[in-house]
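Trainee: fold the stuff below for me.
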Amino acid sequence: MKSIISLMLVFTLASPLSCFSQDTNAVKDSIYIQQVENRKKPDKVLHAEPLYIDLIRDLGARKGEKEWNVGLGLTDNLRFDSYEALIEYEWAPIDRLGLEVELPFTFYSPISETPRDSIPSNRLNSIKLATQWSFFVNEKWATSMAIGYINEFELTEFRTFNSPYITGNIFNPFLVIAKRWGNNFHSLIYTGPLIEHQFKSENLVFKYDVNTSFHYMITGTRNFIGVEFNKSVVQNDFDLTIRPQIRIGIADNLLIGIIAGIPVSRENERLSSFLRLIWEPAHKKHL
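Mentor: The predicted model follows:
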């Protein structure tokens, strides 16, 4: 975990800040914001998007925007390690409407002498289909709001993949509220219930998530450093994971996000890390 945090600091300190004066970068920030917000209609506000619980599409999305994401993660549990992998594609077919398809995988490896058959099986967790509508975008207030819905078709484990293929459904409506403070500081709330229905059971499992994030966008760049607080409540159980993170621009249309996970009140999960590669095929250079 120390190496992950050190790597985040190295990337941050190695940003192009050293190449420009503060005044020059402040001008570039203003130009970049104007390029995003004023280059065409409809209105759009530049927000820093969290890297772990990411949005379906930019708030105030404009028709034709699209993005590919590849994610890789590692979680240290008490009896086994779990490895995450995801592939997702998001796009905006019309102004302010975002759509997404995601395939999340999880692979498990036992720790020490833990029996293999006592841990979960490798699986394609689900097929996630999602939509998000930005119903409020105000450039003067630098504020955006959106509602959305994610539907997950849960799939069976690889070792029993044909009996049946789909084992359950997760319904997840959500609300997003984001605010930029000046040119550099960003805050965002992402919240909503998750309702899980396993087809073999008539009972429903209710969970409520509140995810808050705060970011500082590095002056003169698209890079940022920030933190997510991922909170969830299931019946009387409360879980909180703190996720410090950075985003680095590798090329004009290629970004990388590095996230560390620090659980505060989880009984079975320890430290985790996550890497997200973001490719924006339609991105235009603004600076």
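Trainee: please make it C-alpha for all contacts and neighbour counts, starting now.
Mentor: OK.
Trainee: make sure residue 24 is indeed in a strand.
Mentor: No: if the criterion is DSSP: H, G, I helix; E, B strand; the rest coil, then residue 24 is helix and not within a strand.
Trainee: quick one: neighbours of it, just the number.
Mentor: Residue 24 has 12 neighbours, counted by other C-alpha atoms under 10 Å.
Trainee: any idea how far it lies from residue 219?
Mentor: 9 Å (C-alpha to C-alpha, to the nearest Å).
Trainee: same check on residue 250?
Mentor: Distance, residue 250 to residue 219, using C-alpha to C-alpha: 16 Å.
Trainee: next: residue 143.
Mentor: Taken as C-alpha to C-alpha, the span from residue 143 to residue 219 is 20 Å.
Trainee: could you also give me the structure for this next sequence, so I can compare it with the first?
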Amino acid sequence: MNFKNKLMLMLLLTPLTHAFAQDSDIIKDSIYIQEVESLKEPVKILHAEPLYIDLIRDLGARKGEKEWNLGFGLTDNQVFDSYEALIEYEWAPVNRLGLEVELPFTFYSPINGTPRDAIPSNQLNSIKIAAQWSFYVNEKMATSMAIGYINEFELSSFRDFGKPLIKGNVYNPFFVVAKRWGNNFHSLIYTGPLIEQNFLTNSFHTTYDINTNFHYMIPGTRNFIGIEFNKTLDAGDFDMTMRPQMRVGIADNLLVGIVTGIPVARENERFSTFLRLIWEPAHHKL
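Mentor: Take a look at the predicted model:
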């Protein structure tokens, strides 16, 4: 076969090869979605879960699901850096009910010559326990809804640890609605009030969070790219941080999430980064 004929053959086959690759990705996505949604009861919809303000458990969780998370973050607060770390365990004891226990830590480091005693003390921020119930799962509309509650026992800093041990409580009911558009595009809204009670003064302070999320799941994988818009209303004050993010599977049951925080309307916070390691001990190999 001469060069001209080879060239013509390549030109004819290229679009066919490209179309086959696209079809292969669609098939992979369809198989993955079918694995999540159709092979077990009850019905469950595949949704992309945000990485920074994450859910208690997958929407439509099935009995026996469980997951460990480790999180690490850095935030520039102008006069000091704050380093956050968390460990959390989430599981589903029955269908559509997710439970979670989380221990979040914060460590502080002065910058620009700021005295150590002028910055907050390192601390185990709180003990958080949470529950989430998926009350609506519509397979035809690829939509799920859930309500939940987080109770956060706020602890004293290491500097004043035990004086008292528990200094307050945060009551946080929330509502979640998520929809998948086709096979790859995902949207989710997570919203609710945070009511903080200070035991020392017996005072209450309420803020309201509205978190909107948009993600694109890479064809044929569990990987995604997306963004969170974390918004807080506080007595007329409005704060928002945009958090571009990506999730990458590095093993069948191990995922890593990378998040960048870009403040849009915050007075004291600058850029931040956050890393989440997600381990699913009982993950079913697809």
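Trainee: where does the TM-score land?
Mentor: Overlay of the two chains. TM-score (TM-score structural alignment, normalised by the length of structure 2): 0.93; 268 aligned residues with a C-alpha RMSD of 1.0 Å.
Trainee: the more surrounded of residue 250 and residue 219 of structure 1?
Mentor: Neighbour totals were compared for residue 250 of structure 1 and residue 219, and residue 219 leads with 24 against 12 (other C-alpha under 10 Å).
Trainee: which residue in structure 2 aligns with that one?
Mentor: Counting by TM-score structural alignment, residue 219 of structure 1 lines up with residue 219 in structure 2.
Trainee: let me see the contact set for that match.
Mentor: 25, 26, 28, 29, 184 (C-alpha atoms under 8 Å, 6 or more residues apart in numbering).
Trainee: what of residue 231 of structure 1?
Mentor: The contact partners of residue 231 of structure 1, taken as C-alpha under 8 Å, 6+ apart, are 209, 210, 211, 238, 239, 240, 241.
Trainee: likewise for residue 71 of structure 1?
Mentor: Contacts for residue 71 of structure 1 (C-alpha under 8 Å, 6+ apart) come out as 84, 85, 86, 87, 274, 275, 276, 277.
Trainee: could I get those residues as TSV with secondary structure?
Mentor: Output for the contacts of residue 71 of structure 1, formatted as TSV (three-state DSSP):
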residue	secondary structure
84	strand
85	strand
86	strand
87	strand
274	strand
275	strand
276	strand
277	strand
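Trainee: tell me which of the residues you listed persist in structure 2.
Mentor: Retained in structure 2 by both residues aligned by TM-score structural alignment, their matches' C-alpha atoms under 8 Å are the following of these: 84, 85, 86, 87, 274, 275, 276, 277.
Trainee: out of the residues you listed, which end up buried?
Mentor: 84, 85, 86, 87, 274, 275, 276, 277 (16 or more other C-alpha atoms under 10 Å).
Trainee: what's the local residue count around the nearest residue to the third one once chain neighbours are set aside?
Mentor: Leaving out its chain neighbours, the residue that sits closest to residue 86 of structure 1 by C-alpha to C-alpha, 6 or more residues apart in numbering is residue 104, at 4.3 Å. Neighbour count of residue 104 of structure 1, defined by other C-alpha under 10 Å: 18.
Trainee: where's residue 104 of structure 1, which helix or strand?
Mentor: Assigned by DSSP states H and E, residue 104 of structure 1 belongs to strand 97-110.
Trainee: quick check: that strand compared with structure 2, mean distance?
Mentor: For strand 97-110 of structure 1, the mean deviation from structure 2 after alignment is 0.2 Å (mean C-alpha distance after the TM-score superposition for structure 1).
Trainee: pull out the buried residues from that strand.
Mentor: 97-110.
Trainee: hang on, the earlier thing: what does the residue nearest to residue 86 of structure 1 align to in structure 2?
Mentor: By TM-score structural alignment, residue 104 of structure 1 lines up with residue 104.
Trainee: look up how far residue 147 of structure 2 lies from that match.
Mentor: 22 Å.
Trainee: next: residue 43 of structure 2.
Mentor: From residue 43 of structure 2 to residue 147 of structure 2 the distance is 18 Å (C-alpha to C-alpha).
Trainee: and residue 214 of structure 2, by the same measure?
Mentor: Residue 214 of structure 2 sits 20 Å away from residue 147 of structure 2, going by C-alpha to C-alpha.
Trainee: same question for residue 120 of structure 2.
Mentor: Distance check for residue 120 of structure 2 against residue 147 of structure 2: by C-alpha to C-alpha, it reads 34 Å.
Trainee: same thing with residue 179 of structure 2?
Mentor: The gap separating residue 179 of structure 2 from residue 147 of structure 2 is 15 Å, by C-alpha to C-alpha.
Trainee: if anything else comes up later, I'll come back, but that's it for now.
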